[in-house]
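Student: all I have is the shape, not the residue letters:
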């Protein structure tokens, strides 16, 4: 938890069902190299997507800012902003697993925060959970500064 935003640590797992070896290889390519297209050129991929809706109605999705949420130095994105940072993964003949984190900025206001996920390439249609924005704000009050601000007196 941070004083201005929050991080959600995520993990996901996909188990092989009835896919042929060729289809499994295509799915492996999609799982570990999202955004690079399907090896055999079969169709359009959707990628793993997340979104949020604040209690006041404003929305953000992971596709808005591009990979890792890069914006020009010294500039803030239009709030709210949601960024997916992939952490890694692995897998083999029977399953793929991955991890990542979502950075949400700014902290949501008190009320119901809707967190949405979708990955249609892997059969996950849009699904969501509701979180309490007030509890996230309360947790952020306990955030502690580890490093002094730039330009402050270091003693």
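Tutor: Thanks, I have the structure now. What you see is a predicted model, and the numbers here were worked out from it, not measured in a lab.

Student: can we go C-alpha only for contacts and neighbour counts from here?
Tutor: OK.

Student: can you pull out the strands in this structure?
Tutor: 6-15, 49-53, 59-61, 81-91, 95-105, 112-119, 124-132 (DSSP state E).

Student: for the ones you listed, give me TSV that also has mean neighbour count and distance to residue 74.
Tutor: TSV is the format used below for the strands of the chain (neighbours: other C-alpha atoms under 10 Å; distance: least, C-alpha to C-alpha, whole Å):
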stretch	mean neighbour count	distance to residue 74
strand 6-15	14	20
strand 49-53	20	24
strand 59-61	19	21
strand 81-91	18	15
strand 95-105	17	15
strand 112-119	18	28
strand 124-132	13	31
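
Student: quick one: work out the angle between the lengthiest helix in the chain and strand 6-15.
Tutor: Ranked by residue count, the top helix of the chain under DSSP state H comes out as helix 21-32. Between the axes of helix 21-32 and strand 6-15, defined by axes from the mean of the first three to the mean of the last three C-alpha atoms, to 10 degrees, the angle is 170 degrees.

Student: helix 21-32 vs strand 81-91, what angle?
Tutor: Using the same axes, to 10 degrees: helix 21-32 against strand 81-91 is 140 degrees.

Student: and the angle from helix 21-32 to strand 95-105?
Tutor: Using the same axes, to 10 degrees: helix 21-32 against strand 95-105 is 20 degrees.

Student: and residue 100, what does it touch?
Tutor: By C-alpha atoms under 8 Å, 6 or more residues apart in numbering, the contact list for residue 100 reads 9, 10, 11, 84, 85, 86, 87, 88.

Student: out of those, who's nearest residue 27?
Tutor: For the contacts of residue 100, the minimum distance to residue 27 (C-alpha to C-alpha) is 16.1 Å, reached by residue 88.

Student: quick check, the closest one in contact with residue 33.
Tutor: No - Residue 88 lies out of contact with residue 33 (C-alpha atoms under 8 Å); the separation is 10.9 Å.

Student: then this one, side by side with the first:
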């Protein structure tokens, strides 16, 4: 043996099993979801378009992808455009309890035929003992969003929202409002039949 010996590998001890993400919190990490094109325009004017582009479906919920494209309008001066562009590409504003919603914050929601609704502004389920209590649905959670490569005259973003549980196989409404950018409260009918049917195509990464 030499003077300087390679130390033995450390003993890794795990006191508890890895906790799975609750179904209402987001899609399972170890599963390939089934992709369903939706391709519904939620709002469009001369300067801004919002589209519900696609749904990635899992056995207990669905990831909804929203795509935005915005462009500099005719007659808009340079300073106004760059201020607007920065806001469109920026992260979501923080909500302050008891205060009015900032006009620059995007608002997405769903409403079902029985009157139930969910929005990304709803408070998350209360944390508690493990395993957590199954909450009442529906839940619509903001997962993440990002700005895409843009140009001097246009900007692009997308958002991913987690809807739990899977809706019933009928038409529901997707709701959007974004006052700071001229988007009024707008309801768009979405056919959930192909979305629900796709759940059987989701497959685990390992059998």
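Tutor: Cool, the structure landed. Remember, predicted model here, so these are calculated numbers, not experimental data.

Student: dump the strands of the first structure to TSV, plus distance to residue 26 of the first structure.
Tutor: As requested, the strands of the first structure are exported to TSV (distance: least, C-alpha to C-alpha, whole Å):
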stretch	distance to residue 26 of the first structure
strand 6-15	13
strand 49-53	19
strand 59-61	25
strand 81-91	14
strand 95-105	12
strand 112-119	15
strand 124-132	17
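
Student: so what does residue 171 of the second structure match up with in the first structure?
Tutor: Superposed on the first structure with TM-score structural alignment, residue 171 of the second structure falls opposite residue 112.

Student: contacting residues around the residue most central in space within the second structure?
Tutor: The second structure has residue 161 as the residue nearest its centroid, 1.8 Å off, counting by C-alpha atoms, centre = their mean. For residue 161 of the second structure, the contacting residues are 63, 64, 65, 66, 120, 140, 141, 142, 143, 144, by C-alpha under 8 Å, 6+ apart.

Student: ok, and those residues in the first structure?
Tutor: Of the contacts of residue 161 of the second structure, the ones still in contact in the first structure (both residues aligned by TM-score structural alignment, their matches' C-alpha atoms under 8 Å) are 63, 64, 65, 66, 140, 141, 142, 143.

Student: contact partners for the alignment partner in the second structure of residue 52 of the first structure?
Tutor: In the second structure, residue 52 of the first structure lines up with residue 110, judged by TM-score structural alignment. Residue 110 of the second structure makes contact with 117, 118, 119, 140, 172, 173, 174, 175 under the criterion C-alpha under 8 Å, 6+ apart.

Student: right, and residue 133 of the first structure touches residue 109 too?
Tutor: Yes - between residue 133 of the first structure and residue 109 a contact is recorded at 5.6 Å, counting by C-alpha under 8 Å.

Student: and residue 93 of the first structure, how far from residue 27 of the first structure?
Tutor: According to C-alpha to C-alpha, to the nearest Å, residue 93 of the first structure stands 11 Å off from residue 27 of the first structure.

Student: of these two, which one has the most company?
Tutor: For residue 93 of the first structure versus residue 27, the count of surrounding residues by other C-alpha atoms under 10 Å is larger for residue 27: 20 against 11.

Student: now which residue in the second structure aligns to that one?
Tutor: Match for residue 27 of the first structure (TM-score structural alignment): residue 84.

Student: kindly report the same for residue 94 of the first structure.
Tutor: Counting by TM-score structural alignment, residue 94 of the first structure corresponds to residue 153 in the second structure.

Student: which ones are touching that match?
Tutor: Shown in contact with residue 153 of the second structure (C-alpha under 8 Å, 6+ apart): 71, 72.

Student: could you do residue 140 of the second structure as well?
Tutor: Contacts were defined as C-alpha under 8 Å, 6+ apart; by that measure residue 140 of the second structure touches 109, 110, 118, 119, 120, 122, 161, 162, 163, 164.

Student: what does it align to in the first structure?
Tutor: When the first structure is aligned by TM-score structural alignment, residue 140 of the second structure is paired with residue 82.

Student: with adjacent residues omitted, what lies nearest to its match?
Tutor: residue 104 (4.7 Å; C-alpha to C-alpha, 6 or more residues apart in numbering).

Student: tell me the spacing between that neighbour and residue 90 of the first structure.
Tutor: From residue 104 of the first structure across to residue 90 of the first structure, the span is 26 Å (C-alpha to C-alpha).

Student: and for residue 74 of the first structure?
Tutor: If you measure residue 74 of the first structure against residue 90 of the first structure using C-alpha to C-alpha, the figure is 36 Å.

Student: fine by me, we can end here.
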